[in-house]
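Peer 1: okay, sequence plus prediction incoming.
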Amino acid sequence: MNIADGHNLRHRASTAAVLDFAWDAGVFRADHVIAALSLTRSTALAALDTLIEVGLVSELATAGPDEGYRIGRPARRFELRADAGVLVGIDAGDRQFTATATDLAGRILAREQIETRTFFDAAAAGTPTVDPRERPAAALRAIDAVLAAAGMTRRQVIGVGVGIPAPVDGDGRSPAHRRGFWQHMNSGLHDALSAEFPAVRVENDAALAALAEGTLGEARGQDDFMAILVGRRLGSGVFLDGRLVRGAHGGVGELEGLVYVAEIGNTFGIGLRVENWLRNAHEQKLIPAGHPWAGLAGAGLTAEAALAAASLEDPVTRPLLEELGTKLGRICSVVARFYDPGLIVVCGAMSGSLGDVIAIARRQVGAESELPPPLIVASQFGADVVSLGAVSAAREAAQTVALGLFTGRHQDRSSTP
């Protein structure tokens, strides 16, 4: 290696380090970079000039006297160019895809939702082995819809994150399921999207809920925590020592072991438990006329509506809340004994209506735990938690490719006559 090659390698390494710093720094000065990365001033400024040249960093107007620079030359200020690219996060559920587009700083530009045929609809129609291209095509339709709403194009997309209701390994792939559900949920998503976009990350939906909580929500600053999705089915994302834990096949967090736990016996979520409980209560005529639950039947019977009208002070609704709190407490006790999290975040569309349920669960876990019990809290993101986690995953994926991508594009522009 000659001297020039060595210099170029060092410059690329320092430029990559400065971009990593700028990615989450907001507005910063060169001295912030120097202190954080132990670079010389000339090295830091050379890296910043390169990032400005390729279009990843902007230099801001110098600060005025009212901002603290009264003596000497005003300091140069910088920030990541949020408008340099687009990120897309997709909550790819069984029956609908919700796509969120953001700039590189994570600011939401648009959100769109499309419907798709469910796995169970296909099975009922006698075609349980559905076209493996169906869900990748749906993902691309959702991306195109949200880009159109944001006034953007596919070429502007740097990273895509996708959350699916299936275990996912570190390569973005899912194992076979005996009924075909997992392979249908993840039928070539990573490969199809990677053919269109620079950086793609496919994860389990509950894992992305955990990522959202760790980067934006209740678990910021926590190294050991879990997010539990409590919709119609249960799933969890597990962070230990600051890292997402997947396992050999992505099965960590699937909670299939609950089938062996007394008083639980399955992976039914709170949503499904509420709907089943209300159906039985209606059949047994346990809900008096005029009660808010009396009108919750048929299409109007949703867990969200039921929980919104439930209270421990109401003798009709109290038994359901107590049952849910006891079951959630038992679930949290089981996972706490396996993973020892400091925090468990209860996530999903109904999380904001689970105050009484979580209070009961906290008391039960505190009474059962040998170790210091985890704190159990509700997510503040509601139904958006997986989409937000998908955007966070897209942003992390984009960070790994941005410098090479923008450098290559800059070189292509420079070499064009």
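Peer 2: That came through fine. Numbering: from 1, shown residues only.

Peer 1: make it CA atoms for all contacts and neighbour counts henceforth
Peer 2: Will do.

Peer 1: and F78, which of the three is it?
Peer 2: strand (DSSP: H, G, I helix; E, B strand; the rest coil).

Peer 1: so it makes contact with V27?
Peer 2: Yes - when contacts are counted by CA atoms under 8 Å, F78 is listed as touching V27 (5.7 Å).

Peer 1: show me which of those two is the more surrounded one.
Peer 2: F78 (21 against 14; other CA atoms under 10 Å).

Peer 1: from R12, how far off is G6?
Peer 2: 10 Å (CA to CA, to the nearest Å).

Peer 1: the more surrounded of the two?
Peer 2: R12 (16 against 11).

Peer 1: in a strand, the more buried one, correct?
Peer 2: No - under the criterion used here (three-state DSSP), R12 is helix, not part of a strand.

Peer 1: how far away is it from A46?
Peer 2: Applying CA to CA to R12 and A46 gives a distance of 10 Å.

Peer 1: now do D144: how many residues are near it, please.
Peer 2: Neighbours of D144 using other CA under 10 Å come to 17.

Peer 1: what number of residues lie near G382?
Peer 2: The burial count for G382: 16, using other CA under 10 Å.

Peer 1: excluding chain neighbours, what is closest to it?
Peer 2: Of all residues not flanking G382 in the chain, A349 sits nearest, at 4.3 Å (CA to CA, 6 or more residues apart in numbering).

Peer 1: right, and the one you found touches G231 too?
Peer 2: Yes - in this structure, A349 is within contact of G231 by CA under 8 Å, at 7.2 Å.

Peer 1: looking at those two, which is more packed in?
Peer 2: Neighbour count, other CA under 10 Å: between A349 and G231, G231 has more, with 22 against 19.

Peer 1: is that one in contact with L354, as I believe?
Peer 2: No - with contact defined as CA under 8 Å, G231 does not count as touching L354 (11.9 Å).

Peer 1: dropping in the other structure now:
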Amino acid sequence: MINSGGTPSGRIPGMPASPSTARAINDRLALELLQQQGPLTAGQLKTETGLSRPTVADLVERLQASGLIRVVGESGADRRGPNARLYGIVADRAHLAALDVRTESVAVVVADLLGTRLAEASLPIGGDSEPGPVVQRAAALVERTSRDAGAAALHSVCVGAPGLIDPSTGELRDTTGLPAWHRMLVAALQQRLPARVIVENETNLAALAEQRLGAAGDRDSFAFLWLGQGVGAGIFLDGRLRRGASGGAGEIGFLPVPGTAGIPSAVDCDGGFHSLAGTAAIRELGQRYGLVGESAAGVVAAAVAADHAAVLDPGCVVLGGETGHAGGEALASRVEARVAALSPLPTQVRAGVLGDAAVLSGALLTAGEAARRELFG
């Protein structure tokens, strides 16, 4: 927090902030509080920020004039007048969209600035569909869902997709044998929508959602394992999602391992760890040895979790994806026991709680953060 003319945290002593900088910092602080806690009175904002009453009065006036906040009610039946007014963020100031793009489907959700979901839809994609018509149908789905949500325009869109995201360009790279329509869809959305379009790896988004809303809410460091049709990992260390120098941190599907028919290539993970840990391989393993789904999955998940424990020491591993969700706590407890036998490092293993919704939830969080960064200053 900072009053006009004060010194914000981290500023060099003897170099006071300019009045405009101080106002921007104070406004952002107030907006973040309103976003996190909900409507507050001017008095509550004063208490939470430590700012003076005149400073709070000024920022409330500024934020109302900018259309970012408005009076949404009063704090209690016994109180009346200016001091009782509750101020809240104008949720419909901006609308967000999140997409979960998979090999055989696209799912979309549209929400307001506070993340309240207003409309959802999905579209199945046939394996032999031509890329051009698929892109047109998927883009039209986003536009139609936006209209159904009552959004005049979308401000920020986040697309969750399998594959590597180039950290320098933010583009989906052609390195994992993805359908051509995946990259074409991102380009089409950028051209057709008056919105900022962000692309992020689906596993990273699922990890973000589990950290903010799910099984890893109390952890600053953890590894998230996506075990499903594809395999991957999202890595949080010291509260930060780690993407790697080229965006490939967690791409465990490409790991060359013995026991497969070949080796992975730069554009295809067949022959790598994916061939042992994907849904098809887990099902085949279970059938071969007479194991039920979660027991077969446990053989693979334990090995991967132990590897992450030894290399990263995250202290916690969350199992997600179709296999992790289906196995639940029973699978997690078995994997934890096995990891304890394989690694000297204490590692909790937890079942993800968001299931298939994790990617969309993470994409919505990402779109919301992007919109608020721009609008809040």
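Peer 2: Thanks, I have the structure now. Note that the coordinates shown come from a computational prediction; the quantities given were computed from them, not determined experimentally.

Peer 1: next, the TM-score between them, please.
Peer 2: In this superposition the chains share a TM-score of 0.80, using TM-score structural alignment, normalised by the length of the second structure; 349 aligned residues with a CA RMSD of 3.3 Å.

Peer 1: look up how far F381 of the first structure lies from the residue nearest to G382 of the first structure.
Peer 2: Applying CA to CA to A349 of the first structure and F381 of the first structure gives a distance of 8 Å.

Peer 1: who's in contact with E322 of the second structure?
Peer 2: W226, L227, G228, Q229, T279, G355, D356 (CA atoms under 8 Å, 6 or more residues apart in numbering).

Peer 1: which elements pack onto the helix ranked longest in the first structure?
Peer 2: Counting by DSSP state H, the longest helix found in the first structure is helix 385-415. Here helix 385-415 of the first structure touches helix 3-23, helix 41-54, strand 86-92, strand 96-103, strand 157-164, strand 199-204, helix 205-215, going by 3 or more CA pairs under 8 Å, 6 or more residues apart in numbering; DSSP states H and E.

Peer 1: the shortest one maps to which residues in the second structure?
Peer 2: Strand 199-204 of the first structure lines up with residues 196-201 of the second structure when matched by TM-score structural alignment.

Peer 1: how much does the matching stretch stray from the first structure?
Peer 2: By mean CA distance after the TM-score superposition for the first structure, the fitted stretch 196-201 of the second structure averages 1.6 Å away from its aligned residues in the first structure.

Peer 1: and that stretch, how far out from the chain's middle?
Peer 2: Distance of stretch 196-201 of the second structure from its chain centroid, counting by CA atoms, centre = their mean, to the nearest Å, is 11 Å.

Peer 1: which residues sit against that stretch?
Peer 2: Contacts for stretch 196-201 of the second structure (CA under 8 Å, 6+ apart): 155-165, 170-172, 186, 189-190, 363, 367.

Peer 1: which of these count as buried?
Peer 2: For the contacts of stretch 196-201 of the second structure, a burial check counting by 16 or more other CA atoms under 10 Å picks out 155-165, 171-172, 186, 189, 363, 367.

Peer 1: ok, the counterpart of E254 of the first structure in the second structure - contacts?
Peer 2: In the second structure, the residue paired with E254 of the first structure according to TM-score structural alignment is E251. For E251 of the second structure, the contact set (CA under 8 Å, 6+ apart) comprises V231, G232, A233.

Peer 1: adding distance to A215 of the second structure, neighbour count and secondary structure, write the residues you listed out as JSON lines.
Peer 2: As requested, those are arranged in JSON lines below (distance: CA to CA, whole Å; neighbours: other CA atoms under 10 Å; DSSP: H, G, I helix; E, B strand; the rest coil):
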{"residue": "V231", "distance to A215 of the second structure": "19", "neighbour count": "25", "secondary structure": "strand"}
{"residue": "G232", "distance to A215 of the second structure": "18", "neighbour count": "28", "secondary structure": "strand"}
{"residue": "A233", "distance to A215 of the second structure": "15", "neighbour count": "27", "secondary structure": "strand"}
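
Peer 1: from these, which single one is nearest G239 of the second structure?
Peer 2: When the contacts of E251 of the second structure are compared for distance to G239 of the second structure (CA to CA), A233 wins out at 15.8 Å.

Peer 1: any idea how far the counterpart of that closest one in the first structure is from A142 of the first structure?
Peer 2: In the first structure, the residue paired with A233 of the second structure is S236, using TM-score structural alignment. Using CA to CA, S236 of the first structure is found at 25 Å from A142 of the first structure.

Peer 1: ditto for T215 of the first structure
Peer 2: 24 Å.

Peer 1: so the two - more neighbours on which side?
Peer 2: Per other CA under 10 Å, whichever of T215 of the first structure and A142 has more neighbours is A142, with 26 against 15.

Peer 1: element containing that one, please.
Peer 2: In the assignment (DSSP states H and E), A142 of the first structure maps to helix 134-150.

Peer 1: do V238 of the first structure as well
Peer 2: Assigned by DSSP H and E, V238 of the first structure falls in strand 234-240.

Peer 1: report the contact partners of L109 of the first structure.
Peer 2: Here L109 of the first structure is in contact with T100, A101, T102, D103, A150 (CA under 8 Å, 6+ apart).

Peer 1: tell me which of these is nearest to V335 of the first structure?
Peer 2: Nearest member of those to V335 of the first structure, counting by CA to CA, is T100, at 31.0 Å.
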